[in-house]
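Participant: okay, predicted coordinates and the sequence, questions at the end:
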Amino acid sequence: MQTQPVSQTRSFTTVFLIEMWERFGFYGMQVLMVTFMMKKLGFIDTKANLVWGAAAALIYATPAIGGWVGDKLLGTRRTMLIGAVVLAVGYAMLWIPSNNAYVTYLSLGVIVVGNGFFKPNAGNLVRKIYEGDETQIDSAFTMYYMAVNIGSMISMTATPWIRNYIGEQFGDDLGWHTAFGVCSIGLVLGLINFSLMKRTLSHIGSPSDDQPVSLKRAAAVALVSLATVFIAAFILQSETIAEWCVYTAGVVILGIFVHLIRGSRSNERAGLTAALVLTVQTIFFFIFYAQMATSLNLFAQRNVDLSFSVFGIHLFNWIPEQYQNLNSIWIVLLSPVLVFIYNSLGKLGKDPSIAAKFAWGFAAVALGFFMYGFGASWAVNGQVSSWIMVWGYGLYSLGELLVSGLGLAMIARYVPDRMGGFMMGAYYVAVGISQYLGSVVANIAHIPDNITDPLQSLSIYTHLFNILGFVGIGCTAIAVGILPLMNKLSASHSDPATNYHPLPAVRSEEFNTP
């Protein structure tokens, strides 16, 4: 009996769901981590910001290696699955009821390794599913990005509530660690679901997926991974070492791009150059993005009225960390709208370039930070309305979808297939660099221990947010200014006379929103 081919939508759904559960774990942990470091490990805000910034940088940097492991050693599907298992172990380690800083560093080290294996290979599978149709790649990665935010939306609501509820019933320490444990449980559920659906990906992957696993290669990967856990923990203990590692990584990534562009085929050079320019823009965007877990999180702790009211009628209160969830809620609401717009414009042949979408994204982010900054004008007793946070996050999230949501699509569109996994990883290294830089920027809003007046802390935070708003305007102007160059590079990359696409285009009707 002939096996019926698996639809692209079913294959996409399998990756979509494992990504959703993986992000459930990651963001459930992230939403609490800076506050945990301050309240349970005794860090001041600047140290907590920098330790998390360094951890985030490492979490985003290791995919450069994980993508290569998936492409060349273990296979894309296998490496993604290994990453999910390692991540579940990392979150389970945070479940251990210990407030020892080194246990936290080791747990974050395991998470660093797991994310390195998972993230680039999950993205690379989506790229392979829709390879050959540029309009559908944009839509697919926008929906894929929505998966990230469905998972995070659930966990960023749940874990702060679980921490408070369990803490009130059984003690504060147990509340914190149970909340982290839920992140591990969620990923285990995702792995069970993946095992039931993995057949839909049997035809998608790298050549290594179709070959037996070499025990020598597997052992080498395991040893390097174990060493990486301890190296990461060591780096997190020292702000100086973390800083040097981040800046060195930036130089290395730039060197790799330059080397690949110089050594590439003539028909690949324009696409790689476009990818480099957009990657640099992405670094600037993620400096803004890093504020969510740092300055915006701490702003909600000190200077936001936690009550949601409409026309004077009280609806409910939120826990301060839950305001980070507004980002995910807006992403889930806006993603289908943008997919519809992309598909509609694509059918008319008027889909804006990724470079144009990046420019619009920076403009939205700038307006979002001005919303936070100028919201102080309506503050009462040093506290801004929760609705200011809602609309600020709405603009911020629209910008994120237009920039970060299409960052992976940019790699898929402009980077040759033979470099796909590695360049997906290199993109994440760039994101990691900006995560650390974002924590450095967040420390502009350091609140000394002797400041307890909310009016003073409000002034410090809004000063930072207004600075970020003006920087966002500058990024928008630069993005608009280089549009002619980007359009030229994109046209050269797409020119059939100089570029060869070996795969047939995907019919637009084959993509259905899952």
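Facilitator: Nice, thanks for sending it over. Numbering: from 1, shown residues only.
Participant: all contacts plus neighbour counts: C-alpha atoms, from now on.
Facilitator: OK.
Participant: where do the helices sit along the stretch 401-514 of the chain?
Facilitator: Secondary structure of the stretch 401-514 of the chain (DSSP state H, counting those that start in this stretch): helices located at 420-442, 454-481, 483-494.
Participant: who's in contact with the shortest one?
Facilitator: Contact with helix 483-494 is made by 267-271, 273-274, 353, 355-356, 414, 498-499, as judged by Cα atoms under 8 Å, 6 or more residues apart in numbering.
Participant: second one coming, line it up with the first:
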Amino acid sequence: MDQKTDKFPQFLKMLCFVEMWERFSYYGMRALLVLFLTSHLGFTDERAFTIYSLFAATGYAIPILGGFLADKLMGFRNMVLLGGIVMIAGHACMSLVKFEPGLLYLGLSLIAIGTGMFKGNVTNLLSSCYGKDDPERSRGFTLFYVGVNIGAILASISCGYVAHLFGWHYGFGLAGIGMSIGLIFFLKFQNLLGDSGLSPYPELMNKRILGIKIFGIVLIGSFLSSSIIAKMLIHSEFFTNMLIFIGITALGIFIYIISKLSAEQRRKLVALSILVVFFLCFFALEMQLGSLVNLFTERNVINNVLGITIPASISQAINPLSIIIFGFLFGTYMKFKQKYATSMFTLGLLTMAMCFFTLYIGCLNSNIEGKVEYLYLIIAISFMGLGELCIAPLVQEQATTLAPKNLRGVVMGIVMLSLAFSNLAGVAISKFMSVPSVNGKINYLESLEIYKEGFLKVGIFNLMLVIVFLFFFNFIHKVVTNSSCTKN
């Protein structure tokens, strides 16, 4: 396609818009979920953190199945469509929880399945639209990552205020409307993708089993499996063990796959695997935005700024807003970013330490009521946003660049699976900062001390992480730098 030579090709604009609305639906729900569980349903911090983390972990574990189905049967485009449909059904259930509480777990499981089918495949779809050596490829990935954060900003503000003013179910419903807009737009303008992302087996896709095409069978299977996952969310300990088993199994399969590749391909995937381990550690802390940091904001941050009361859920907009601001800077200096990509990854790890040290300093300077100035929260989350922009686009880009062409879906699934384990690790982090309540009430001075001690420990952990990464720096830098000049 001629449009591939443009800095902002039509397929990039279209996929950015679709992913923007998918992120709108996800972040709208994420901004509300833990607050809804603790304040409306009366769950303890620990229970709310567990549900939130397992829900998010499921959404990031399923992409390995979604990637396999895309590579071996359906193609990236069909998987994006299927994921969108399932997510809309999940948001519909969440909007009805007020009237039927039993729909909570079903809604979460549907959203998790839909997210898993959608997320990795839309990234691979973008990758397939670019040529491997396209000079605008790296710029496209960064701008794609920036563009989708517009959806996160809109969701955090609009869903947060709608839930605050009219009720939780309206906030969840608005998130579902966002996904519907994205899906309709994808169906209308998918011709901009040309032949990219189509099923590798079109004849098989048109076959019918019991009168139903393959797409319909996979869709029905997704809905049926949601009831199983819903039961597992209720029995969280069993579900956690099962996810760990899946992760170990996937790791074993991945090691076997690597062993069958050429020496050069193995070298590339080993470098990618190291990046993914640190990527996992970073996002174990980033995932705390929707749970731990959200409750800290609700309880111990002054929510009146310039005379305006800001609901805690609105703070979720700070992260994507900072990503957009820093992202445009990175887009302007893209040549610098490409040359020093590994250094920027190191910077990303360091900024997470700065984030939690800033929150710690904020706690040290709290008022007599145990409340922290909102400015500390803005600075801390902005550090996190800068770190995310340094780390996530690089890993996503290298997952599609370093992997052999016939394994890109599976490799992207592995990257998403690492985010599942980020959430499981996040359970442990958030649990040691859980705040006990007495008759449903929180002592803000007590919660401040718990958060303060926890923020300091997390900051120190991140500094240690940076030191460990420096041991692998030269090896990863060589592989990443050479990847744009070699082909699988």
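Facilitator: Perfect, thanks for sending it. Note that the structure is a prediction, hence the values are computed from the model and not measured.
Participant: picking that back up, dump the contacts of helix 483-494 of the first structure to CSV, plus secondary structure.
Facilitator: As requested, the contacts of helix 483-494 of the first structure are exported to CSV (DSSP: H, G, I helix; E, B strand; the rest coil):
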residue, secondary structure
N267, helix
E268, helix
R269, helix
A270, helix
G271, helix
T273, helix
A274, helix
S353, coil
A355, helix
A356, helix
Y414, helix
T498, coil
N499, coil
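Participant: on that earlier part again, just name the most buried of the helices of the stretch 401-514 of the first structure.
Facilitator: Highest mean neighbour count among the helices of the stretch 401-514 of the first structure (mean count of other Cα atoms under 10 Å): helix 420-442, with a mean of 27.
Participant: before we move on, the earlier item: turn the helices of the stretch 401-514 of the first structure into a markdown table, columns for distance to V103 of the first structure.
Facilitator: Below are these laid out as a markdown table (distance: least, Cα to Cα, whole Å):
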| stretch | distance to V103 of the first structure |
| --- | --- |
| helix 420-442 | 21 |
| helix 454-481 | 31 |
| helix 483-494 | 46 |
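Participant: out of those helices, which gets nearest to H177 of the first structure?
Facilitator: With respect to H177 of the first structure, and counting by Cα to Cα, the nearest of those is helix 420-442 at 24.2 Å.
Participant: so that closest one corresponds to what in the second structure?
Facilitator: The counterpart of helix 420-442 of the first structure in the second structure, using TM-score structural alignment, spans residues 408-430.
Participant: with stretch 49-59 of the first structure instead?
Facilitator: Alignment note (TM-score structural alignment): stretch 49-59 of the first structure is matched to residues 49-59 of the second structure.
Participant: mean shift of that stretch relative to the first structure?
Facilitator: Using mean Cα distance after the TM-score superposition for the first structure, stretch 49-59 of the second structure ends up 0.5 Å from its aligned counterpart in the first structure, as a mean over the superposed pairs.
Participant: and that stretch, what's buried?
Facilitator: With burial defined by 16 or more other Cα atoms under 10 Å, the residues of stretch 49-59 of the second structure counted as buried are 49-59.
Participant: how about stretch 369-379 of the first structure?
Facilitator: Of all the residues in stretch 369-379 of the first structure, those buried under the rule 16+ other Cα under 10 Å are 369-376, 379.
Participant: of those residues, which belong to helices?
Facilitator: Here DSSP state H is the test, and these give 369-374 as lying in helices.
Participant: from L58 of the first structure, how far off is the counterpart of A230 of the second structure in the first structure?
Facilitator: Using TM-score structural alignment as the criterion, A230 of the second structure maps onto A233 of the first structure. A233 of the first structure sits 10 Å away from L58 of the first structure, going by Cα to Cα, to the nearest Å.
Participant: distance to V34 of the first structure added to the buried residues of stretch 369-379 of the first structure, as CSV?
Facilitator: Output for those, formatted as CSV (distance: Cα to Cα, whole Å):
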residue, distance to V34 of the first structure
F369, 21
F370, 24
M371, 24
Y372, 20
G373, 22
F374, 25
G375, 24
A376, 24
A379, 25
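Participant: for I313 of the first structure, state which of those residues is nearest.
Facilitator: Within those, the smallest distance to I313 of the first structure is 18.5 Å, found for A379 (Cα to Cα).
Participant: isn't that closest one up against S385?
Facilitator: Yes - with contacts defined as Cα atoms under 8 Å, A379 of the first structure counts as touching S385 at a distance of 6.9 Å.
Participant: where in the first structure does stretch 452-471 of the second structure fall?
Facilitator: Residue span in the first structure matched to stretch 452-471 of the second structure, by TM-score structural alignment: 462-481.
Participant: which residues does that stretch contact?
Facilitator: Contacts with stretch 462-481 of the first structure, where a contact means Cα under 8 Å, 6+ apart, come from 281, 284, 288, 355-356, 358-360, 362-363, 365-370, 372-374, 376, 442, 444-445.
Participant: how about stretch 363-375 of the first structure, aligned to which bit of the second structure?
Facilitator: Stretch 363-375 of the first structure lines up with residues 350-362 of the second structure when matched by TM-score structural alignment.
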